[in-house]
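**Q** Need the 3D shape of this:
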Amino acid sequence: MSVFEYAVLRVVPRPERGESMNVGVVVHCRAVDFLGCRLHVDEGRLRALDPALDLAGVRSALHAVECVCRGGDEAGQAGGESPGSRFRWLTAPRSTVLQPGPVHAGITEDPAAELERLLDLLVR
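**A** The predicted structure is shown next:
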């Protein structure tokens, strides 16, 4: 069993209204050097929150999250950092359309399976 951390990613189309929709989960497990994310975007529901939402911008921001999770050159400067540093970067508070929720912890035997479970529980 290993300790893991996770955060929900949410789209906040109009921050002044405070409405949001969960669109993904990021999981980090230091013990096995795991960092992963899974995304699920219901564009119809997002349009219901804000018909003028820039969905291409949301897709681009989510692609950047996937790149940072994978690491490497495509992630820019963050790509060379450790999985834990990249997780902290992804979960740092920000006031943009794509925002991380608070970081939570748990215990798991399989961080990848936990990622799928959390996506089903918190996003889908």
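**Q** drop to CA atoms for contacts and neighbour counts, all remaining ones
**A** OK.
**Q** any chance you could map the strands in the protein?
**A** Taking DSSP state E, the strands of the chain run over residues 2-11, 21-29, 34-39, 98-100, 104-108.
**Q** Run the angle between the last one and strand 21-29 for me.
**A** Yep, that's strand 104-108 we're talking about. Strand 104-108 runs at 60 degrees relative to strand 21-29, counting by axes from the mean of the first three to the mean of the last three Cα atoms, to 10 degrees.
**Q** what's in contact with the longest helix anywhere in the chain?
**A** For the chain, the helix with the greatest residue count under DSSP state H is helix 55-70. Contact partners of helix 55-70, identified using Cα atoms under 8 Å, 6 or more residues apart in numbering, comprise 11, 35-37, 39, 43, 74-75, 78-79, 83, 86-87, 90, 97-98.
**Q** another one to check against the first:
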Amino acid sequence: MAARGGGGMTASTRLAYQYVVLRCVPRVDREEFLNVGVVVYCQSADYLEVAWEVDRDRLAALDPGLDLDQVCEALTFVEGVCAGDERGGAAGAKPPGQRFGFLKAPRSTVLQPGPVHGGVTTDPARQLDHLLSKLVT
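**A** Predicted coordinates:
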């Protein structure tokens, strides 16, 4: 995962943020999924980051034929979009708000974003870690 920064905010600054949980949906027709990552976007801190963890055994239990390396490649693409680098292709070249918009858009692929949620935090990076441990691991 990429390094995370706090954008120079003080500890008492309360920042609004949005997040989506990334779901691995091995068979869209069965509507079964496993949470594999979280994307947090905080406009005021210029923060867009993903954290993810793939539980290969649990995913294989949902679909033994699932290409787990492809799931990890898709999550690496999301990292590139968040970082704004070449791994994110054309989407990575956009401003952070547009990159988050791209990542939160519904799609019918193996890796899908859940609904957008929001909150307030003093530290977006710490919030990302908290959401990952609460919703994924």
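**Q** overall similarity of the pair, as a TM-score.
**A** After superposition, the two chains reach a TM-score (TM-score structural alignment, normalised by the length of structure 1) of 0.97; 124 aligned residues with a Cα RMSD of 0.7 Å.
**Q** Comparing the strands of structure 1, which comes out most buried?
**A** strand 21-29 (a mean of 24; mean count of other Cα atoms under 10 Å).
**Q** Quick check: that strand compared with structure 2, mean distance?
**A** Strand 21-29 of structure 1, aligned to structure 2 and superposed, deviates on average by 0.1 Å (mean Cα distance after the TM-score superposition for structure 1).
**Q** Can you check which part of structure 2 that strand sits on?
**A** Per the alignment by TM-score structural alignment, strand 21-29 of structure 1 matches residues 34-42 in structure 2.
**Q** Now do the matching stretch: everything it contacts.
**A** Counting by Cα under 8 Å, 6+ apart, residues outside stretch 34-42 of structure 2 touching it are 15-25, 47-55, 59, 97, 100, 124, 128, 131-132, 135-136.
**Q** end to end, how far does stretch 60-78 of structure 1 reach?
**A** End-to-end distance for stretch 60-78 of structure 1: 17 Å, by Cα to Cα, to the nearest Å.
**Q** And for the residue nearest the centre of structure 2, nearest residue in space, chain neighbours not counted?
**A** Centroid-nearest residue in structure 2: residue 39, 2.9 Å away (criterion: Cα atoms, centre = their mean). Closest residue in space to residue 39 of structure 2, ignoring its immediate chain neighbours: residue 50 at 4.3 Å, by Cα to Cα, 6 or more residues apart in numbering.
**Q** Likewise for residue 97 of structure 2?
**A** Leaving aside its sequence neighbours, residue 97 of structure 2 sits nearest to residue 43 (Cα to Cα, 6+ apart; 7.1 Å).
**Q** and if you look at residue 59 of structure 2?
**A** residue 34 is the one closest to residue 59 of structure 2 (Cα to Cα, 6+ apart), at 7.1 Å.
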